[in-house]
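Peer 1: pasting the sequence and the predicted coordinates here, then a few questions.
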Amino acid sequence: MTAPTPPSARAVGSAPSAPPTLVRDYGDPATEYAALRTGALLVDRSHRDRWTLRGAKARETLTGLVTNDVAALAAGHGCYAAALTPKGKIIADVRVFAIDGGTAVPPSVDGVRTWLDDVALVVDVPARAAEGWGGMLKKYVNPRLAPYARITEQVRAFGLYGVHARDALAAAFGTPPSALSQLAPYGHATLTSGGEALLVVRVPDLGLDGFEVLVPASAFDAAWARVAGAAPGIVAGGELAYAIARVEAGYPEWGQDVDDGTLPQEANLDELRAISYTKGCYTGQEVVARIHFRGHVNRHLRGLAYPPDGTPVPRGAQLLDEEGRVVGDVRSSMLSPRLGGVALGMVRREVPLGAVLTARWSSTPEDGAAGDGAAAGATADDPRFRTERGVTVGPLPFPL
């Protein structure tokens, strides 16, 4: 069987070259995207930041830093959560995986120590949020009580998503498909490949069945090739196909859709089960609880649909209502082969679902929108270079 490989001089089945970089696509993003519903999409996710926490106080410590109840996680389970500023703004949205339940040491592979030995928690962080997350750990975590380490260079990751992801991953590593089916969202299992421990996590971020595999960097190429050749229909893909599916599923990307000026409820993190309203205190809790129990936010991340017209509506485009008032802005924006133009937008709460807004943005003469007759000194505010497109506000996720 020939393993799917991006067009390159690499050997068949070989992994993306290190150091990890974001690859937009491998030449055919439509086919890569289609694999989500016909087979499985294989994507390098090594660009994200990864951390471990150890020690008896690790779970208690992290619970005091994030919005979800890490202390309540049983071994083998995980959660989505956010770390906040004291004013309740998002420093990072993170995925937390409980390895040992705070007590037992995971078994070594064939008697050899692995990267998971003695680890209490693994935390997976968006690349753009890495600096803020690392700064928060340094500020609030006593390393003598809960030793932490950044393992991004030592441990890489890839994801397999789509209708056949479970069966292909099970075949690659010789585990029953039922063992993967039983995993809850962000639940995980430890598998082995070439004498190395792999952490296999079930992730819901694309609205389809999906798994991400955390693997020592030295074993990454072999693990990638093993999965790539496990079954027909596996397609190696880039960030574009992944991002289209993420937008359709309504999952925000830190630094793109949300940042440290965004409240968790504005980003729909309560609907995405990233917030516990019954756990103990954490940084920023007072603001989050006050919004939930006594108030509301004035804007929400919404879905925006628009007719495809060559290029996506750009990030940062203003959203105007029928009276010309600015009621929001566009965040991630994609052209979906299945749904047409899709975007995430931060929209004021009074704008109803189904409303048609105008997305407006400006293209400067340097962008090539001015034509040969562009006047000298024209600016991005010049109405001659203004572009508008109608968008329809809808709920998230988009129809999957």
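Peer 2: Yep, it's here.

Peer 1: alpha carbons only for contacts and neighbour counts from here, please
Peer 2: Fine.

Peer 1: neighbours of the nearest residue to residue 301 once chain neighbours are set aside, just the number please.
Peer 2: Excluding the flanking residues, the one nearest residue 301 by C-alpha to C-alpha, 6 or more residues apart in numbering is residue 346, at 4.5 Å. Neighbour count of residue 346, defined by other C-alpha atoms under 10 Å: 24.

Peer 1: contacting residues for residue 346?
Peer 2: Residue 346 is in contact with 266, 299-302, 328-331, counting by C-alpha atoms under 8 Å, 6 or more residues apart in numbering.

Peer 1: swap in 7 Å and give it another go.
Peer 2: Residues in contact with residue 346 (C-alpha atoms under 7 Å, 6 or more residues apart in numbering) are 299-302, 328-330.

Peer 1: could you verify that residue 79 is part of a helix?
Peer 2: No - Residue 79: not assigned to a helix; according to DSSP: H, G, I helix; E, B strand; the rest coil it is strand.

Peer 1: number of residues surrounding it?
Peer 2: Residue 79 sits with 22 neighbouring residues when counted by other C-alpha under 10 Å.

Peer 1: hey, where'd the helices end up in this structure?
Peer 2: 29-38, 58-63, 130-140, 165-173, 177-181, 220-228, 239-249, 285-294 (DSSP state H).

Peer 1: between the ones you listed, which one is closest to residue 206.
Peer 2: Closest to residue 206 of the helices of the chain, according to C-alpha to C-alpha: helix 239-249, at 4.8 Å.

Peer 1: for residue 353, state which of the contacts of residue 346 is nearest.
Peer 2: residue 302 (8.7 Å).

Peer 1: look up how far residue 190 lies from the residue nearest to residue 85 when sequence neighbours are not counted.
Peer 2: In space, and not counting its chain neighbours, residue 85 is closest to residue 284: 5.7 Å by C-alpha to C-alpha, 6+ apart. Applying C-alpha to C-alpha, to the nearest Å, the value for residue 284 to residue 190 is 33 Å.

Peer 1: who has more neighbours, those two?
Peer 2: residue 284 (21 against 18).

Peer 1: show me the contacts for that one.
Peer 2: Counting by C-alpha under 7 Å, 6+ apart, residue 284 has contacts 84-88.

Peer 1: looking at neighbours, which among these is most surrounded?
Peer 2: Using other C-alpha under 10 Å as the neighbour criterion, residue 84 leads these with 27 neighbours.

Peer 1: take a look at this one as well, against the first:
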Amino acid sequence: MTLALLPNRAVIRVGGPEAQHFLQNLVTSDIDSVSDTSGGYGALLTPQGKIQFDFLIYKSGGTYLIDTPRETASDLLKRLTFYRLRSKVDLELADDTLAVLALWGSDKDVASALVSVADPRLEDLGRRIVGPADAIAEELGTAPEGPEAYHAHRIALGVPEGLEDYAYSEIFPHDAGLDQLNGVSFSKGCYVGQEVVSRVHHRGTARKRFVLVESAENLPAMGTDVTADGKSIGTSGSSTALGDVHKGLALLRLDKAKAALDNGTPLFCGAAPVSVSLPAWAGFGWPQDAAAE
């Protein structure tokens, strides 16, 4: 069992009689599926369909809790306030007594937590917990690790996160795997950017995806070019050292990566030689005709 404290995450409370309706018409996920025992994952998009903010969503009583990067939490709160208009919705940034934690290697529920739910993105990520960190650690009988432990766990599973693996307002939900990780509802009504997302999904035109990269050498910072024959085929995300192996994520053009693999062309992330593979959860594959392109 591993418990990790995530001080780089903040919580925004969304309450009021119209909170559900407000969020349902705004974000990519289906808010109807979010309950006191089941969380959600989604994003607020730009009108052009790019990810402006990504987050996890929980429900505690009649209030929704948005678990989002602390670095941009104030910006998200301002954006939600902009969209609120005359809706009967209360918005506030929770104080630091409300901590975000991740738990894996145990499915134990946590009575001292305000929220304790399975991570809605992927079962193997474990549980997501919101509440008083000291009380939660005492109840579980373990001292929490730092965020590095969680990110190593997440990276090994191939799950990207905003700001850790990509900058906001630059990529589309399909690029970041939201369609694969329960982050987009294709059956609910309209939301900001919905037309673009729906068009990409139904036309099957998603060409870039996050994949796993591995190297015997240190992997460079996010945004470094991944190259084949000296030409960029994508950029790197976050990375971690797991023993003698360095693993990371990279957003690649699948057709160009597959063509390089078929042709035996070495791939590099910066100066580090890398191998690439698809995450185990991926419902997409390598393009079959990539070598011919």
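Peer 2: Structure's in. What do you need? Bear in mind the structure is a predicted one, so any value in this text is a computation, not a measurement.

Peer 1: before we move on, back to that, can you say which of the helices of structure 1 is nearest to residue 122 of structure 1?
Peer 2: Set against residue 122 of structure 1 and scored by C-alpha to C-alpha, those come closest in helix 58-63, at 10.4 Å.

Peer 1: where in structure 2 does the closest one fall?
Peer 2: Aligned using TM-score structural alignment, helix 58-63 of structure 1 spans residues 19-24 in structure 2.

Peer 1: setting aside sequence neighbours, what's the nearest residue to the spatially most central residue of structure 1?
Peer 2: The centroid of structure 1 falls nearest to residue 253 when counting by C-alpha atoms, centre = their mean (5.7 Å). Closest residue to residue 253 of structure 1 apart from its sequence neighbours, by C-alpha to C-alpha, 6+ apart: residue 126 at 7.5 Å.

Peer 1: so what corresponds to the one you found in structure 2?
Peer 2: So, by TM-score structural alignment, residue 126 of structure 1 is matched to residue 69.

Peer 1: its match contacts residue 10, correct?
Peer 2: Yes - Residue 69 of structure 2 is within contact range of residue 10, at 6.0 Å (criterion: C-alpha atoms under 7 Å).

Peer 1: quick one on the thing from earlier: the residue nearest to residue 253 of structure 1 contacts residue 49, doesn't it?
Peer 2: Yes - between residue 126 of structure 1 and residue 49 there is a contact under C-alpha under 7 Å: 6.1 Å.

Peer 1: between those two, which one's more packed in?
Peer 2: residue 49 (25 against 19).

Peer 1: residue 346 of structure 1 matches what in structure 2?
Peer 2: By TM-score structural alignment, residue 346 of structure 1 lines up with residue 251.

Peer 1: now do residue 293 of structure 1
Peer 2: Structural correspondence for residue 293 of structure 1 with respect to structure 2 (TM-score structural alignment): residue 202.

Peer 1: mind listing what that match touches?
Peer 2: With the criterion set at C-alpha under 7 Å, 6+ apart, residue 202 of structure 2 makes contact with nothing.

Peer 1: hang on, the earlier thing: aligned counterpart of the residue nearest to the centre of structure 1 in structure 2, please.
Peer 2: In structure 2, residue 253 of structure 1 lines up with residue 161, judged by TM-score structural alignment.

Peer 1: state the pair within the contacts of residue 284 of structure 1 that is farthest apart.
Peer 2: Maximum pairwise distance among the contacts of residue 284 of structure 1 (C-alpha to C-alpha): 7.5 Å, between 84 and 87.

Peer 1: distance of residue 135 of structure 2 relative to residue 7 of structure 2?
Peer 2: For residue 135 of structure 2, the distance to residue 7 of structure 2 equals 16 Å [C-alpha to C-alpha].

Peer 1: hang on, I meant residue 265 of structure 2
Peer 2: 41 Å.

Peer 1: ok, residue 123 of structure 2 next?
Peer 2: Distance of residue 123 of structure 2 to residue 7 of structure 2, computed by C-alpha to C-alpha: 22 Å.

Peer 1: please say which of these two ends up with more neighbours.
Peer 2: Between residue 123 of structure 2 and residue 7, counting by other C-alpha under 10 Å, residue 7 is the more crowded of the two (14 against 10).

Peer 1: okay, the more buried one and residue 212 of structure 2: tell me how far apart.
Peer 2: For residue 7 of structure 2 relative to residue 212 of structure 2 (C-alpha to C-alpha), the value is 26 Å.

Peer 1: same thing with residue 84 of structure 2?
Peer 2: Noted for residue 84 of structure 2: a distance of 39 Å to residue 212 of structure 2, by C-alpha to C-alpha.

Peer 1: in terms of neighbours, single out the busier of those two.
Peer 2: residue 212 (25 against 18).

Peer 1: counterpart of that one in structure 1?
Peer 2: Here residue 212 of structure 2 is matched to residue 303 in structure 1, going by TM-score structural alignment.

Peer 1: what residues does its match make contact with?
Peer 2: Contacts of residue 303 of structure 1 (C-alpha under 7 Å, 6+ apart): 343-345, 393-396, 398.

Peer 1: tell me, of the residues you listed, which are also contacts in structure 2.
Peer 2: With both residues aligned by TM-score structural alignment, their matches' C-alpha atoms under 7 Å, the contacts of the contacts of residue 303 of structure 1 that structure 2 also has are 343-345, 393-396.
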